[in-house]
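[1] Let's see this in three dimensions:
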Amino acid sequence: MKTKISGITIECMRGDIASQPDMEAIVNAANAQLRIGGGVAGAIHRAAGPGLEEECRPMAPIKPGEAVISGGHNLPNKYVIHCLGPVYGKDKPEDKLLADCYRNALKLADENNIRSIAFPAISTGAFGYPIREAAEVTLDTIKEVAPALKNVKTIRFVLFSKGDYEIYKEMIESIGHGAQK
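    A predicted model of the protein is given here:
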């Protein structure tokens, strides 16, 4: 599923964020200490190997909404951008903090001449952010940030579950129809 926003290809697919060999960067839904964890952080750290945690140690801790960049280590990607999403119901305002994750990750990507980046659905797993609300915040942020991006040409959302994929697909399709009018 693909559409374009301000000349940037927006894609959505089901799969594993740690298996995106055609993306220059992937985004880690990180924990504050930038260590191996469950979910996305666990999958990325296991695939990248221990060097990723070692490189990230001096950058920790990060706060909700912040993003930092590291090398990809044993991943097929040159970079990993780590974002700490908000815990739903605890970190306020959730929508602003979640938007900051995407905004700051895309800013880092653009500054590092990264042309393609893959995101998971940040904060929707253990952090409890409802997927539909998270997708709305995410896509609104992409629409806001896209016109200013100079280097990023492809943004991919990689969703692990079928339900999450269906929600993102539906919302991206509605953007595509709106952009064509």
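[2] use CA for all of it now, contacts and neighbours both
    OK.
[3] show me the contacts for the closest residue to residue 14 other than its chain neighbours.
    In this structure, residue 14 finds its nearest non-sequential neighbour in residue 159, 4.8 Å apart by Cα to Cα, 6 or more residues apart in numbering. Contact analysis of residue 159 by Cα atoms under 8 Å, 6 or more residues apart in numbering lists 12-17, 120-121, 165.
[4] What lies in contact with the host helix or strand of residue 98?
    Using DSSP states H and E, residue 98 sits within helix 94-111. Residues from elsewhere that reach helix 94-111 (Cα under 8 Å, 6+ apart): 25, 27, 64-69, 81-88, 91, 115, 117, 122-123, 134, 137-138, 141-142, 145, 149-152.
[5] cool, stretch 174-181 as well?
    Contacts of stretch 174-181 (Cα under 8 Å, 6+ apart): 3-5.
[6] again, but for stretch 81-91
    With Cα under 8 Å, 6+ apart as the test, stretch 81-91 has contacts from 25-32, 34, 62-70, 92, 94, 97-98, 101, 105, 108-109, 122-123, 127-129.
[7] and those, which are buried?
    Neighbour-count burial (16 or more other Cα atoms under 10 Å) applied to the contacts of stretch 81-91 gives 25-32, 34, 62, 64-70, 94, 97-98, 101, 105, 108-109, 122-123, 127, 129.
[8] this one next, for a side-by-side:
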Amino acid sequence: MLIEAVCGDLTREHVDAIVNAANSSLLGGGGVDGAIHVAAGPALLAECRELRRTTLPDGLPTGDAVATGAGDLPARWVIHTVGPDRHRGQTDPGLLASCFARSLDVAAALGACSVAFPAVSAGVYGWAVDDVAQIAVDTVRSWAEQHPVDASGREHAVTLVRFVLFSETALEAFRSALTRGSGGSTPS
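    Just a heads-up that it's a prediction; the model follows:
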């Protein structure tokens, strides 16, 4: 699996799936969540409302992930995940790691080969970007080791993970995490 980090706009990524740092309501919010909902248009909100009406009446739990279509975005799917909020006492790194692992599980089940992530929980949820970067990179690497791509390039294999970051500071944190124990991953 190729793992890379870039500074950019997640809503413009031409990948199979982008990951939304959502809130549990799935009905939009600020930051990455708000930007994705605006760029995707009303179809995304309609799908999220249907999820709430049917399978997730209490909202999406922290650390879990669920997919919808991507509306007007260049990606095919949006994978919504709810990161832990340090301001609410959610300081377990396992919850944050679960956001990345569960998102990759969902992506693989969809047949997505390329996935773009934001720095989940590094914004208003109060996690230090260096911590998010290390947890994210370690989790993606671990997930890749547990889901190797064979020579035939299985059709349900995630082969590219791109961290799309909002600032040079975040980009540097992710590049630094990628450099540590780079075991086949390539920072870009």
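[9] rewinding a little: the second structure: which residue goes with the residue nearest to residue 14 of the first structure?
    When the second structure is aligned by TM-score structural alignment, the residue opposite residue 159 of the first structure is residue 165.
[10] cool, and residue 131 of the first structure?
    Residue 131 of the first structure maps onto residue 129 in the second structure, by TM-score structural alignment.
[11] Then residue 108 of the first structure?
    In the second structure, residue 108 of the first structure lands on residue 106 (TM-score structural alignment).
[12] With residue 53 of the first structure instead?
    Counting by TM-score structural alignment, residue 53 of the first structure corresponds to residue 45 in the second structure.
[13] residues contacting the residue nearest to that match when sequence neighbours are not counted?
    Excluding its sequence neighbours, the residue lying closest to residue 45 of the second structure (Cα to Cα, 6+ apart) is residue 27, at 6.2 Å. Neighbouring residues of residue 27 of the second structure by Cα under 8 Å, 6+ apart: 45, 48-49.
[14] that older thread, select from the contacts of helix 94-111 of the first structure every entry located in strands.
    If you go by DSSP state E, the contacts of helix 94-111 of the first structure have 25, 27, 67-69, 81-83, 117 in strands.
[15] Same list (these) but as CSV, adding distance to residue 41 of the first structure.
    Listed next are these as CSV, based on distance: Cα to Cα, whole Å:
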residue, distance to residue 41 of the first structure
25, 15
27, 9
67, 14
68, 14
69, 14
81, 11
82, 9
83, 10
117, 16
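[16] From those residues, pick the one nearest residue 40 of the first structure.
    Lowest distance from residue 40 of the first structure to these (Cα to Cα) belongs to residue 27, with 9.1 Å.
[17] And that closest one, how far from residue 92 of the first structure?
    Going from residue 27 of the first structure to residue 92 of the first structure by Cα to Cα, to the nearest Å gives 22 Å.
[18] and if you look at residue 116 of the first structure?
    From residue 116 of the first structure to residue 92 of the first structure the distance is 30 Å (Cα to Cα).
[19] Number of residues surrounding residue 146 of the second structure?
    Using other Cα atoms under 10 Å, residue 146 of the second structure has 9 neighbouring residues.
[20] What is the equivalent residue in the first structure for it?
    Aligned by TM-score structural alignment, residue 146 of the second structure pairs with residue 148 of the first structure.
[21] swap in residue 6 of the second structure?
    Using TM-score structural alignment, residue 6 of the second structure pairs with residue 13 in the first structure.
[22] now swap in residue 93 of the second structure and tell me
    Checking TM-score structural alignment: residue 93 of the second structure goes with residue 95.
[23] How many neighbouring residues does that match have?
    Counted with other Cα under 10 Å, residue 95 of the first structure comes out at 19.
[24] circling back: the match of residue 53 of the first structure belongs to a helix?
    Yes: Residue 45 of the second structure: assigned to a helix according to DSSP: H, G, I helix; E, B strand; the rest coil.
[25] okay, now it: neighbour count?
    Using other Cα under 10 Å, the number of residues around residue 45 of the second structure comes to 19.
[26] That one: what's it in contact with?
    27-28, 37.
[27] Spatially central residue in the first structure, please.
    Nearest to the geometric centre of the first structure sits residue 119, at 2.8 Å (Cα atoms, centre = their mean).
[28] That one -> the second structure?
    In the second structure, residue 119 of the first structure lines up with residue 117, judged by TM-score structural alignment.
[29] mind checking how far that match is from residue 33 of the second structure?
    Distance from residue 117 of the second structure to residue 33 of the second structure, by Cα to Cα: 12 Å.
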